[in-house]
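A.B. asks: Give me a 3D structure for the following:
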Amino acid sequence: MSARKSHPISTRLASVLVVSLATMGILAHAQQTAPRSATAQRPQLVVGIFVEGLSADYINLLRDNFGKDGFNRFIRDGVSIENVDFGPGIDATAATAMLMTGAAPGVNGIPAARVWDNNTKSDYPILLDPAKIGNFTDETFSPGALKVSTVSDEVRISDGGLGLVHSVAPDAQVAIILAGHAGNSGFWLNDTNGKWCTSTFYRDVPAAIAKRNYGVTLASRLDTLAWTPSMALDRYPDLPDYKKLYPFRHTFPARETDRFKAFKTSAPGNREVAAIGLDYITSLKLGTRGVTDMLNLGFNVSPYQYGREADNRIETMDAYL
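C.D. replies: All right, here's what the predicted structure looks like:
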C-alpha cells in the first residue's frame, strides 16, 4: 500500500491493502470474466502480508534503503488507494477485520480487540469462545463473533474447499481473523511459553509448526538470540548525531518474564513469522496444486516498547528494513 505523504494512512490500518483488497478485486474479476475452466487466469497462491503499525512516512523515509522488491515493488507496481477515511481510530483487531471482510465494524461484528460485558462489568477479548479449547495455550478463541464472510473464506469456497488457507501472526485475534471461518489453520505465539498455538476450531497443524513446537523450540533458541542494527548507524536517515554513537542491542533472556511479548514486537519476531511462512509454502506445496491457496502472515513494526530508551527510532527503522 502506498500513499502520498500528505495523506498518511492510519498506522493501525496500514496493513496489506496492497494484497488484501487487491486480491479481492483479482478474485472477483477472475470469477466474473474467466470461464470456470480457465484456471490460468486465477492466482495459484495469494499471500496476504499484514503489518501492524505500518506508516507511509517511514516507507518514504527509508525507500532508498529498500531493494527493488518488497515495498518498492508495491509502490512501483501495486495499487495505491489515496484519501481513504476509515472513520475514528480503531485497533489492529478491528482493522484486520475491516480489511478481511470489506465491512465496517457495525456489520462485521468486530469493533475492537476487547469489548465490555454489562453483565459481568468487565471487558473480554472479542473472539473469546469458552466452548473451544486451546492447543499449546489456555486461551479459548474462535471466529464466532465475526459475523460475515472474509476473503479467506471466499478463497476456500471458490474451489469447493480444495484450496488451502493458513495464517500465522503474533497476535491471537489477528491470526484468527486472517484464517476466517473456513481456514485450515490459524496460529499465534503464546506469551507465556513461546509455543505457536491455536484453537480447536481449526483442524490442521502444519509440519512447520510441529517442528517448532516439538523440535527446536523458540524457548530453546531465544537465550542466544540478539537484535542488533542491520546496517551501520550513519546509514539510518534523519537521526541526531548522538543516536549514531551507540548501536542498540536487545536480548530475550529466560529471566525476563515478558520476553515472548517483547520478541513478538521485534524484528527477529518478524523474521520468525517469515521463516514459518516460507516453510508453509514449501512443505504444503502451496500454489502448485491447481487451485487457489492463501497464506496470511502478520508482522509488527510498531515502536518497540521493551528497550531502555524512549527514543526507539532506530529500532523502528530497522524493523522496516
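A.B. asks: C-alpha from now on. contacts and neighbour counts both.
C.D. replies: Will do.
A.B. asks: Grab the longest helix from this structure for me.
C.D. replies: Secondary structure of the chain per DSSP state H: the longest helix is helix 267-283.
A.B. asks: could you say what helices and strands it packs with?
C.D. replies: Secondary-structure packing of helix 267-283 (3 or more C-alpha pairs under 8 Å, 6 or more residues apart in numbering; DSSP states H and E): strand 165-168, helix 207-214, strand 293-300.
A.B. asks: tell me which residues of the first one are tucked away?
C.D. replies: When neighbours are counted by 16 or more other C-alpha atoms under 10 Å, the buried residues of strand 165-168 are found to be Val165, His166, Ser167, Val168.
A.B. asks: can you list these in JSON lines and add distance to Thr288?
C.D. replies: Shown next, in JSON lines, are the buried residues of strand 165-168 (distance: C-alpha to C-alpha, whole Å):
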{"residue": "Val165", "distance to Thr288": "14"}
{"residue": "His166", "distance to Thr288": "15"}
{"residue": "Ser167", "distance to Thr288": "18"}
{"residue": "Val168", "distance to Thr288": "20"}
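A.B. asks: Another sequence for comparison is provided below:
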Amino acid sequence: MRLLFLACLCFSVIFQTNGQNKNIPPQRPKLVVGIVVDQMRIDYLYRYWNKFENNGFKKLVNEGAFYKNAHLNYIFTQTGCGHATIFTGAEPSVHGIVSNYWYLRSKKQKLYCCEDKNVTPVGSDTKKGNRSPVNMLASTVGDELRVSTLMKGKVIGVSLKDRAAILPAGHTANAAYWYDSDSGNMITSSHYMKQLPKWVLDFNAKKLADVYLDRLWTPLLPIEQYTESLPDSNKFEYGFGNGQSVFPYDLAFISKKDKTSRNYEVLMDTPFGNTLTKDFAIATIMNEELGKDDIPDMLTVSFSSTDYMGHRYNPYSVEMEDVYLRLDKEIAHLIEFIETEVGKENVVIFLTADHGSSQHPDYMKSIKYPQGKFNPSYSMTLLKSYLNAVYGQGEWVMEYIDGQIYLNHNLIEDSKLSLKEVQEKTADFMIQFNGIANAMSAYSMVNTPFSDGIFKFMQNSFNQERSGDVFINLRPGWVEESSIYMVNHNTPYSYDTNVPLIFYGWKIPRQTVYQKVNITSIAPSISFMLNISTPNGCTSNILTNLFN
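C.D. replies: Here you go, the predicted model:
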C-alpha cells in the first residue's frame, strides 16, 4: 500500500512539473508578431477605450508594456517611411525610404518606394505585382533573423498595401503578400517565389473580398451610442466620393462597376479590409506552422483600411469610430488564435502605428482652431516664375513631391551657377508663403549639425541621393490641398508622430511607461529578445524597461 502511495505521489509531481513547464517562457520567443495600424492616432486608443472589449486593445495595454509617449523622429510621416523605420530601427536618412515616392533625376521620373521592374507579379498580371524591397537600403529584424538561423526561421509580411507588407518583412523574407484591387486576391512577386503556395490559392478561391463586399455596412452599435463622434451626417466627410457619406453603405452597389465586374478597391475603404487582412494572417500562421519549433519565426501584419478611411473621413466621424471598434474585435480574434496555437509564453506581439494624422481643417476652422490649407501647385507656379526672373528662362524646378522640391541640377551646372545659392534662394522664397513654417536647403541639412527640433527631424528624413533640394514644413494644423483627401499627415507635429506602442506576451513585464521613446527602438529591442544582431543600419538603443 505504501509503495502504491509513493508511486502515485511521484506520478503527481511529474505531471504537475510537466504542466508547469508548458507555461514557462523559452529563452527566446518562438514567434514575433509585429502589428502596425496604419494612421492610428494615439488618442483613438483613449477616446474609444470605454467601448473596446476586454480581449483586444485593452488586453494588450492591461497585460503588456504600454509606451504612452512613443514618437516618430522625422518630418515626412508616410506609410513607406514608417514601416521601414519600425523594422530597420533606422531613420529614412539611413534606410532610404524617404517618401512613398521620390524623384529620380537621372531618369526624370518619379519612383515608387517598392517599385521593381526586374521582378514579375505572382498571382496577378497587373503592375501591382512589380514590387520588392530592392529600394530599401538597410536590413530589417526579419533579415537578421533569417541570417542568424541560416535561413531556417520564417519571416512573412501581410497587408492590403504592398509597401506595408514588403518593407517590414525585409529583403530575405520567405514571402510578402498584399491585396490586388483588380481581382480581390492576395498576391506576391517573383522576388519571393515563382508561384503562390496551394494554401494561398485555396484562400483566394474562397472569394472573401466578394463575401465582404456583398454586405450592407451598418454601424456595429446603435448609431446613438457613437457619442465620441460628430453626427453621422456632417459636411466634414468625403465618403466614397459619390455623394454618400452616411450609414448605411450598400457595398454591393458601391463596388459595382457594371453588370459583370466589381471595383475591389472599395473593400480597402471599409472595416472589412481589416477583416480580410486578419483572416489571411491567421491562415498564414496555420499553413506555414509559424512558432511551432524552437527556431523563431516572424509575422508582420499591417492593417491598412484605417488609413484609407482616415483620409476620407473626419477623425471625429462615426465611420472612424466604427472601424476602430471593429478592428478591436479583429485584434482580439487574432490574439486568441495565436495564444491557442502558439501559446502566450512563446510569442511576442507588438502593436504600433506608422504615423498619425491631422484633423479635418474645415472642421477645425469651424471651431476657431488654428489650421489652413497649402496649395503646392500655386506655390510651384510662382516659384518657377521667380527663378526665371532671377536666372533667366529655364526649367529650374523638376518636381515637387510631398514637401520636397527637386531642382534641375544639370541646368544649374550648365548655367555655371552655385547649387547652394539656388537652393538657398528657393528656400528663402518659399518661406514667404502663408502656411509654411520652415524651409531648409539640402546644403544646410548636410552642413549644419542639429541636435533636436524640427530641423533635426528634417535631417532625419534627408538622404543625399534621394531627397529634394529644399524641404518645406507647414504650420501646425495645416495640410496640403487635395481633391481626394479630407485629412492628411506628413508633418513633424505630435498628432502625426505620437503613436501607440505596446509589447505583449513572452517575458514582457506589465507596465506603463511615460518617458519619451522613438519607434526606432522597436527593432533593436526585438533583436535582443531573439538573441540576434540588430539590423545593419539601426541607429537606436533598446527599450531597457522591457528587460527589467
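A.B. asks: Overlay them and tell me the TM-score.
C.D. replies: Taking TM-score structural alignment, normalised by the length of structure 1 as the basis, the two superposed chains have a TM-score of 0.78; 281 aligned residues with a C-alpha RMSD of 2.8 Å.
A.B. asks: Kindly reformat the helices and strands packed on helix 267-283 of structure 1 as JSON lines containing distance to Ala30 of structure 1.
C.D. replies: Shown next, in JSON lines, are these (distance: least, C-alpha to C-alpha, whole Å):
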{"stretch": "strand 165-168", "distance to Ala30 of structure 1": "19"}
{"stretch": "helix 207-214", "distance to Ala30 of structure 1": "31"}
{"stretch": "strand 293-300", "distance to Ala30 of structure 1": "15"}
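A.B. asks: any idea which of those is most buried?
C.D. replies: Most buried of those, by mean neighbour count (mean count of other C-alpha atoms under 10 Å): strand 165-168, with a mean of 28.
A.B. asks: which other residues reach it?
C.D. replies: 152, 155-156, 175-176, 178-179, 182-188, 273, 276-277, 293-298 (C-alpha atoms under 8 Å, 6 or more residues apart in numbering).
A.B. asks: picking up where we left off before, closest to Asn72 of structure 1 out of the helices and strands packed on helix 267-283 of structure 1?
C.D. replies: Nearest of these to Asn72 of structure 1, taken as C-alpha to C-alpha: strand 293-300 at 17.7 Å.
A.B. asks: and that closest one, what does it pack onto?
C.D. replies: Packed on strand 293-300 of structure 1, when contacts are counted by 3+ C-alpha pairs under 8 Å, 6+ apart, are strand 45-52, helix 151-158, strand 165-168, helix 172-179, helix 267-283.
A.B. asks: Taking strand 45-52 as reference, get the angle to that strand.
C.D. replies: 20 degrees (axes from the mean of the first three to the mean of the last three C-alpha atoms, to 10 degrees).
A.B. asks: Can you name the next helix or strand after strand 293-300 of structure 1?
C.D. replies: helix 313-320 (DSSP states H and E).
A.B. asks: so how much does that next one differ from structure 2 once superposed?
C.D. replies: Comparing helix 313-320 of structure 1 with its match in structure 2 after superposition yields a mean distance of 1.0 Å (mean C-alpha distance after the TM-score superposition for structure 1).
A.B. asks: still on that earlier bit, out of the helices and strands packed on helix 267-283 of structure 1, the one nearest Leu284 of structure 1 is which?
C.D. replies: helix 207-214 (8.5 Å).
A.B. asks: got the contact list for that closest one?
C.D. replies: So helix 207-214 of structure 1 is contacted by Lys195, Trp196, Thr217, Leu218, Ile276, Asp279, Tyr280, Ser283 (C-alpha under 8 Å, 6+ apart).
A.B. asks: Quick one, which of these are buried?
C.D. replies: Buried, going by 16+ other C-alpha under 10 Å: Lys195, Trp196, Thr217, Leu218, Ile276, Asp279, Tyr280, out of the contacts of helix 207-214 of structure 1.
A.B. asks: Thanks again, I'm all set now.
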